[in-house]
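[1] Next one to model:
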Amino acid sequence: MSDSLAQDPVYKTETLIAEDIEAYLDQHQHKTMLRFITCGSVDDGKSTLIGRLLYDSKMIFEDQLAALEADSKRVGTQGQEIDFALLVDGLAAEREQGITIDVAYRFFNTEKRKFIVADCPGHEQYTRNMVTGASTADLAVILIDARKGVLVQTRRHSYLCHLIGIKNLVLAVNKMDLIDYDQTKYDAIVANYAAFAKSIGIERFTAIPISGFKGDNITTAPSANTPWYTGPSLVAHLETVEVLSSEDQAKPFRLPVQWVNRPNLDFRGFSGLIATGAVKPGDEVRVLPSGKTSTVSRVVTFDGDLDEGVAGQSVTVCFADEIDCSRGNVIAAADAPPQAADQFEATLVWMADEAMHVGRAYWLKLGTQMVSTTVQQPKYEINVNTMEHLAAKTLQLNSIGVAELATDKPIVFEPYAENRALGGFILIDKLTNATVAAGMLHFSLRRAQNVHWQPLDIDRREHARLKNQTPRVLWFTGLSGAGKSTIANEVEKRLNLMNRHTFLLDGDNIRHGLNRDLGFTEADRIENIRRVGEVAKLMADAGLIVLTAFISPFRAEREMVRKMLPDGEFIEIYVETPLDVAERRDVKGLYKKARAGDLKNFTGIDSPYEPPENPEIRVDTVAMTPAQAAEHIIRAILPLK
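    This next block holds a predicted model:
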C-alpha cells in the first residue's frame, strides 16, 4: 500500500466504516440470547409493553410504523398517537376483541443482548398457550395493573411459571401513570405479591414500577416520575440477568444424543446439546440406559475441537472405545449418572380438547427419547386459583393434575426441578400425532426400581415348538350383535379338529371374573381391553392360538394390543355388521335398553365405535353365515406353522 493511499481521507473513512461494521457484526454474533415471556391478567398491558420494547429498540421499519399509526387511528386509542399493542396482536380475532388469544413471538435486540419474547394470553381458557410459551423461557415478566393489584390470573400465571421451572421472575407493576406514580400503592402491591409468592415456593423476584403507555422505567431508570425507585430499568435488567446459571454448569455432565455423526469411516461421534455440566477429552462417561462406559477422546464443534464443552453448547462427543450409542441415549458423567426407570409420578398440563383417557397408550417424548406410556387416574387435580387439590377421574382441557404413568421400557430422566431437559416431556396421541399434554416428572416409583424381568430357560419359542404351531391372537372386533362370539366359537371348533391348541376369551365371560370390577365408561373400556391384551399375550407366550371376542371400540386400544405381540401374530378380524342389522338381531335386548335410556355408554348408541381401517381379515355377516365366515377366516390364517 502506498503512503499516499494510506493518507487519502476517503480511503481512511471507508476503512474505518468497514472496521466498524466488522466489529459490530462480530459483537452481534457473540451476543447472548434471552427468551422471556410476558403474562398476567387481561388488559394488564402485555402487548403494549412488548410493542414499546420493539419501538424503543428501533425494530420497526418505516412502512410498519406508518401502518401502525394508521391502524391506531382506525381502532381509536383515546389520544395516544400509537397503539403499541397492535404490533403484537396479529390475529384478527385479537384486534376485534382487544385481547391476546395465541402466543405471539417477537424478536428484538439491544447493544448487549438478543431477545425472543412471547406474549402469552391472559384468559384462563388459553392456559395451554401460556404453558407453551413458558416451556422454553429463561425469564417471565408478570404484569400487574397498578389500579387492580394482584388478581386471580396473576396468581395463576405465577404458579404456572413456577411449575414450569422459570427461576427469573420480574414483577412489572404497570400503568403507574394511572395512579399518579403513588409509591404507597406500589409498595402494597409488591408486599401482597411477595406473600403469595412465598406461599407457592417462589424464592425471589424483581419488582419494577413501569408505564408501557408513557415509557417510564422501560429503557432508562429511574424515571422522573418515580424518583423513589432506585432499581434498574426493565431493559437494563433483561440485559444483565443471568441466562444460564453457574449452577447448571456445576451439575454433573448430561448430553441427550440427538444423532450419530458419521460423515466417513474414520469419524464416529455423538451429537447433541449439553444440558448440564461440562465435558473434556479424557473424561470418563457412561451411556444410558445401557450403562456402558468409555472415555471421551474429542469434543468437536463446527469451528473445531474444544478443550472443554459446557452446558448450552451443541457439540459432538467422540469415544476412545467402540461402544453402542444412538439417538435417545444419554451420555453422562460415569461417576454421577442419572436414573433410568419405567414408572413415575408427574404433573400433567392437559392441552387437548378431548379429555385424557385413563389407561390409553400415548407416546411420551422426553428430549430425544420416545416411548409408549399409559397414564393412571389422576391422584388429584390442582385448582391453580386456590391451590386446592381436587378429586378427579380424568383431566380436561387446560386442567393441571398429578398422576402416575408407566412406560413400555425404561427412560433416562432426572426430576424436572433439577433438570428441565431430562425431566420435561410431552404426550402425543398415537392416532392423530397431536400433542395432548405437557408434563414434569417428579420421581420414579419405588416399585419401578425393584421389579425386574426374571430370565426363564423355557421361552415362548419352546412352548410353540412343543405345540407344533405358531402362536397367534385372533382379535374379533365389531358392534354388539355382530356375531363375534358365534363366529369365534366356530373358528375354535375347526381349529380343534385340526389338533390346534387354542383358547377363547369372550367379552361377557371375562367380565364375570377378571374384569368384574369394571363398568362401561370410556376409561373402564380402555382398562378392560388392556387387561385382556395382557392375558392374550401371556397365552400366546405359552404357544396358544388365542381367540378374543370383544367389541373393543377404540382403535388406540386395539393398536396397543398389536404392539404387545411380535409382528404377524396379531390378526385383527373385523366382524362388519351395519348398526340397523345388529340392532334388529338384539338377542340380549341391549339396544332396546340403550334406546330407552336405561343402558348408558352403549357402543353404537351413545358411545362411539371406531371401525378398523386396515384389518387383516374382514367378515361381512350380512353376506355370510357364521359357518361360512369361520371357513373364510381359517383359509386366511393358513398355514398355521
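[2] Going by C-alpha atoms from here, please, whenever you check contacts or count neighbours.
    OK.
[3] Grab the longest strand from this structure for me.
    strand 400-413 (DSSP state E).
[4] Just checking, which helix or strand succeeds that strand along the chain?
    helix 420-423 (DSSP states H and E).
[5] what about the strands in the stretch 451-600 of the chain?
    Assigned by DSSP state E, counting those that start in this stretch, the strands in the stretch 451-600 of the chain fall at 472-477, 502-506, 545-549, 570-576.
[6] do you know which of those strands lies nearest residue 233?
    strand 570-576 (64.9 Å; CA to CA).
[7] what packs against that closest one?
    In terms of contacts (3 or more CA pairs under 8 Å, 6 or more residues apart in numbering; DSSP states H and E), strand 570-576 is packed against strand 472-477, strand 617-620.
[8] check contacts around the closest residue to residue 620 other than its chain neighbours.
    Using CA to CA, 6 or more residues apart in numbering and skipping residues adjacent in sequence, the residue nearest residue 620 is residue 576, 5.2 Å away. For residue 576, the contact set (CA atoms under 8 Å, 6 or more residues apart in numbering) comprises 478-479, 482, 618-621.
[9] One more, please, to line up against the first structure:
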Amino acid sequence: MLTNPTTEPVPARTKDQLRFITCGSVDDGKSTLIGRLLHDSKMIYHDQLMVLQRDSIKHGSTGNDIDFALLVDGLEAEREQGITIDVAYRFFTTSRRSFMVADTPGHEQYTRNMATGASHAQLAIILIDARKGVMVQTRRHTFICSLLGIRHIVLAVNKIDLVAYNKECFDRITRDYLAFAAGLNFTSIAPIPISARYGDNVVDRSARVNWYHGPCLLEYLESIDIQSGTASQAFRFPVQWVNRPNPDFRGYAGSVASGRISVGDEIIVAASGRTTQVKRIVTHDGDLVGAEAGDAVTITLEDEIDIGRGDVLSRPDERPRVSDQFAAYVIWMDKEPLAPGRNYVLRIGSQTISSSIAAIRHRIDVNTSEHLAARTLSLNEIAFCDVATTMPAVFDPYDVNRKTGSFIIIDRYTNRTVGAGMIAFPLRRATNIARQALTVDRRERAALKNQKPCIIWFTGLSGAGKSTIANLVDQKLFAMSRHTMLLDGDNLRHALNVDLGFSEADRAENIRRVGEVAKLMADSGLIVICSFISPSKPERDRVRSLVGKEEFIEVFVDTPIEECARRDPKGLYSKVKSGEIKNFSGVDSCYEAPTTPDVHLRTMEQTPEHSAEAVLDVLMARSILAG
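    Presented below is the predicted three-dimensional model:
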C-alpha cells in the first residue's frame, strides 16, 4: 500500500470511492497504465505476478519486460491482437482512497463499450501517445465523456520516454487538446506527462521529467475533490418491482437513484400526479427510518394507489419532467443505420417505452464540433435529436440527474442495444396552435350514412392478396349503399407519398401519413379500407390508437411467402432474388405478423370471395352496418 507522506492514512471505513475510466485512441497505453497502477500500488499478488511474467513471454509486446497490459486484457482475442475489446473493470485501493477503474476500448468499432464505461465514471483519463498527438478517437472519446457528464479530465501524455522526455512535445499536445476541449464544459483538465511502461509519473515522481512540477497520476487521483452529489439531488425512486408476497403486503422495490427519503415523507407518483406518504422503508435486515442514493429498499405507502414497474416516485415539490417528446443527444452504436420514424424500444431506468426518433436536428462532427445536416446516423455517429414516445416518459435533463436523464435504445426485432442517449430538455408543442372545435361531430356525420365509421386495415406480405380482397370488400359495401374509401399503398405513393422511398424511416412515415388520412376520413363518417404491407406491429397499433379499438379492424391476409413469391404479381420477388431490391419485407427485412388479428384470412384455405364475406361478417357483428 502507498501512503501520501504529507497526509495521515484514511481509515478504510471512511474512504470514498473514485470511479474513473481510461480512454483514447488504440495503442495509446490504457491497459498498460492500469496494469502499472495495480503493480506499483502493490495490488498484484505474487502468484498473479508469476502468471503475468509467463504471459508476457508468450503474448507480450515489451521484449523481456513485463507487459502490464496483459493484466487487464483478459480476453484471448485481446491478447492476440494487443487491443482492448470489452470494458474491463478493476478495483484497487490506497491508504487515502479506493478506486474503480474501467479500461475502455480504443478501436472505433468498440466505441459503444467505451460509452458504457463512461456512463458510470466521475473522471476520465484521456491517454495520448506522445508520438502521435491528438487523434480522431481522442476527440471522439473526449466528446462522449462530455456528453455523458464527466467533468474532470486527466490528460495523460503517455510514452513520453519515446520522445526523449521532450517538454516541447508535451506542451504542444497540451495546447492542441485544450483548444479542442475548450467548449466542452469540463470543470478541470490536468495534463500529466507519463510513461506507463516504465512508471514515470504514474505512482512516483520521475527525475527524468525534471521540467514537470505537478503531481504524479496517483497523487492527483487520490487528492482530487469529486463529490457525486446524488444524495443532495432531488429524490428519485424508479420502481423496479411490485412486491406482493401475501395479500396483506404491497411494497415497491428498487434503488434510490438520488436524494433522500424518510418514513412519513410525502411523495408523488410522477406520471399520474397521485400523492401519498411513506409508511415503511423495508430491507432484508429490517426497517429503516430513511434511505438515500444507492440504497436498495422496498417502500410501502399509506394509501392504495396504482403504481407499477417503471413508475418514478419523487417529492411533490421536486417532480421530474413528464412528456412524450424531448430533445436528446444520441450516440448510435449499431452497424445498421438509425431510421428516423422507425419504432424502437427506449429504456429510461426501469421504464420501457416504445419510441421513435422524430427528427435529427443535426449531426455533430467530433473533430470540429460542427453541426451538420443528417437524415440518418451510422455507427459511432452522434446527433442532437427530437425523440417521441408512445406514452409519457418520466425524466430529468441529463445535466441535472445522470440516472434519470439517460436512456438506451433497443432494436425491437433483434433486441440489440443500438444506441444511447442523454436528455437535454422536454419539448412543448407550439402554444400558438390549438384544435378547432367542430359543430358537427363524427357520429352525426356517420348517422347520415346509416353506418358507424371504422378503419379496416389489411396487412400481409407483398403478393398475399390484400388488394384483391380489399377491392371485393369495397365492392360489396358499395352494393349495400355504404359510404367507403379505399386507400391502397401503390396509389398513395403516386401522390400523397410520392416524396418517400423505401428506407425504414420512409416506410414508417408512409404508414404514419396513411393513418392520419384514414382517421380524418373516419371522422367524416366513412368506412375506410386500407391495404398496406405495414410490417411493423407498433406502427399498426399507432393507427389503431387514433380511432380506438372498436373502430379499428385488423385483417391479416395470411399467405405463405413461398406462395407469394410464386404469384409475384408485380415481379418484386424476382427483383429481390436478383439483388435489385433490398430490405424487402419477409425476405431480408422483418415482417411482424399479427398475433391476435380481428380477422385472420388463410388464403390457401379459402377463396377471395369467402375472405371478403368473412370481413363483412365481422362488420355486421360489430354493428358497423347499422341498417
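[10] buried ones in the longest strand of the first structure?
    By neighbour count on 16 or more other CA atoms under 10 Å, the buried set for strand 400-413 of the first structure is 400-407, 410-413.
[11] In the residues you listed, find the pair that's most separated.
    Using CA to CA, the two most remote members of these are 400 and 410, lying 24.9 Å apart.
[12] Count the residues that sit near the alignment partner in the first structure of residue 107 of the second structure.
    Counting by TM-score structural alignment, residue 107 of the second structure corresponds to residue 123 in the first structure. Counted with other CA atoms under 10 Å, residues neighbouring residue 123 of the first structure total 16.
[13] From what I see, residue 123 of the first structure and residue 44 are in contact.
    No: counting by CA atoms under 8 Å, residue 123 of the first structure stays clear of residue 44, with 11.5 Å between them.
[14] so what's residue 509 of the second structure closest to, chain neighbours aside?
    Nearest residue to residue 509 of the second structure in three dimensions, chain neighbours excluded: residue 341, at 6.2 Å (CA to CA, 6+ apart).
[15] Pick out the residue nearest the middle of the second structure.
    What sits nearest the mean C-alpha location of the second structure, by CA atoms, centre = their mean, is residue 408, with 1.7 Å.
[16] so is the aligned partner of it in the first structure in a helix, a strand, or just coil?
    Under the alignment (TM-score structural alignment), residue 408 of the second structure pairs with residue 426 of the first structure. Following DSSP: H, G, I helix; E, B strand; the rest coil, we place residue 426 of the first structure in the strand state.
[17] so residue 432 of the first structure sits in a strand?
    No: going by three-state DSSP, the assignment for residue 432 of the first structure is coil, not a strand.
[18] Now do it against residue 440 of the first structure, distance only.
    As defined by CA to CA, to the nearest Å, residue 432 of the first structure lies at a distance of 23 Å from residue 440 of the first structure.
[19] Also residue 639 of the first structure?
    Taken as CA to CA, the span from residue 639 of the first structure to residue 440 of the first structure is 49 Å.
[20] what about the two, which has more around it?
    Counted by other CA under 10 Å, residue 639 of the first structure and residue 440 do not tie: residue 440 has more neighbours, with 25 against 9.
[21] Now the helix or strand that contains that one on the second structure. Mean distance?
    Using DSSP H and E, residue 440 of the first structure falls within strand 435-444. Superposed on the second structure, strand 435-444 of the first structure shows a mean distance of 1.1 Å to its aligned residues (mean CA distance after the TM-score superposition for the first structure).
[22] which stretches of the stretch 101-250 of the second structure form helices?
    Under the criterion DSSP state H, counting those that start in this stretch, the stretch 101-250 of the second structure carries helices at the ranges 111-118, 136-147, 167-181, 217-223.
[23] equivalent range in the first structure for the second one?
    Spelled out, that is helix 136-147 of the second structure. Counting by TM-score structural alignment, helix 136-147 of the second structure corresponds to 152-163 in the first structure.
[24] Can you list the neighbours in contact with that stretch?
    The contact list for stretch 152-163 of the first structure, computed with CA under 8 Å, 6+ apart, reads 39-41, 122-124, 131, 134, 140, 142-144, 196-197, 200-202, 384-385.
[25] Check the mean deviation of that stretch from the second structure.
    Mean for stretch 152-163 of the first structure is 1.4 Å (mean CA distance after the TM-score superposition for the first structure).
[26] Which of the residues in that stretch are classified as buried?
    Buried, per 16+ other CA under 10 Å, within stretch 152-163 of the first structure: 153-163.
[27] ok, now how distant is residue 413 of the second structure from residue 347 of the second structure?
    From residue 413 of the second structure to residue 347 of the second structure the distance is 15 Å (CA to CA).
[28] Those two - which one has more neighbours?
    residue 347 (20 against 14).
[29] who's in contact with the more buried one?
    Per CA under 8 Å, 6+ apart, neighbours of residue 347 of the second structure: 353, 407-410.
[30] which residue lines up with it in the first structure?
    In the first structure, residue 347 of the second structure lands on residue 365 (TM-score structural alignment).
[31] ok, back up a step: give me the contact list for the strand holding residue 440 of the first structure.
    164, 341-352, 414-417, 423-429.
[32] what range in the second structure matches it?
    Counting by TM-score structural alignment, strand 435-444 of the first structure corresponds to 417-426 in the second structure.
[33] Flag every buried residue along that stretch.
    Here stretch 417-426 of the second structure shows 417-426 as buried, counting by 16+ other CA under 10 Å.
[34] Identify all contacting residues around stretch 279-289 of the second structure.
    262-264, 290-291, 296-302.
[35] Highest neighbour count among those?
    residue 299 (25 neighbours).
[36] before we move on, what SS does that residue have?
    Under the three-state scheme (three-state DSSP), residue 299 of the second structure adopts strand.
[37] Might one say that it is in contact with residue 277?
    No: contact between residue 299 of the second structure and residue 277 fails when scored by CA under 8 Å: they sit 10.1 Å apart.
[38] What is the neighbour count of the counterpart of residue 175 of the second structure in the first structure?
    Counting by TM-score structural alignment, residue 175 of the second structure lines up with residue 191 in the first structure. Using other CA under 10 Å, residue 191 of the first structure has 12 neighbouring residues.
[39] Check the gap between residue 191 of the first structure and residue 197 of the first structure for me.
    Distance from residue 191 of the first structure to residue 197 of the first structure, by CA to CA: 10 Å.
[40] Over to residue 585 of the first structure?
    Distance from residue 585 of the first structure to residue 197 of the first structure, by CA to CA: 64 Å.
[41] the more surrounded of those two?
    residue 197 (18 against 15).
[42] tally of neighbours for the counterpart of residue 349 of the first structure in the second structure?
    Aligned counterpart of residue 349 of the first structure in the second structure: residue 331 (TM-score structural alignment). Using other CA under 10 Å, residue 331 of the second structure has 26 other residues around it.
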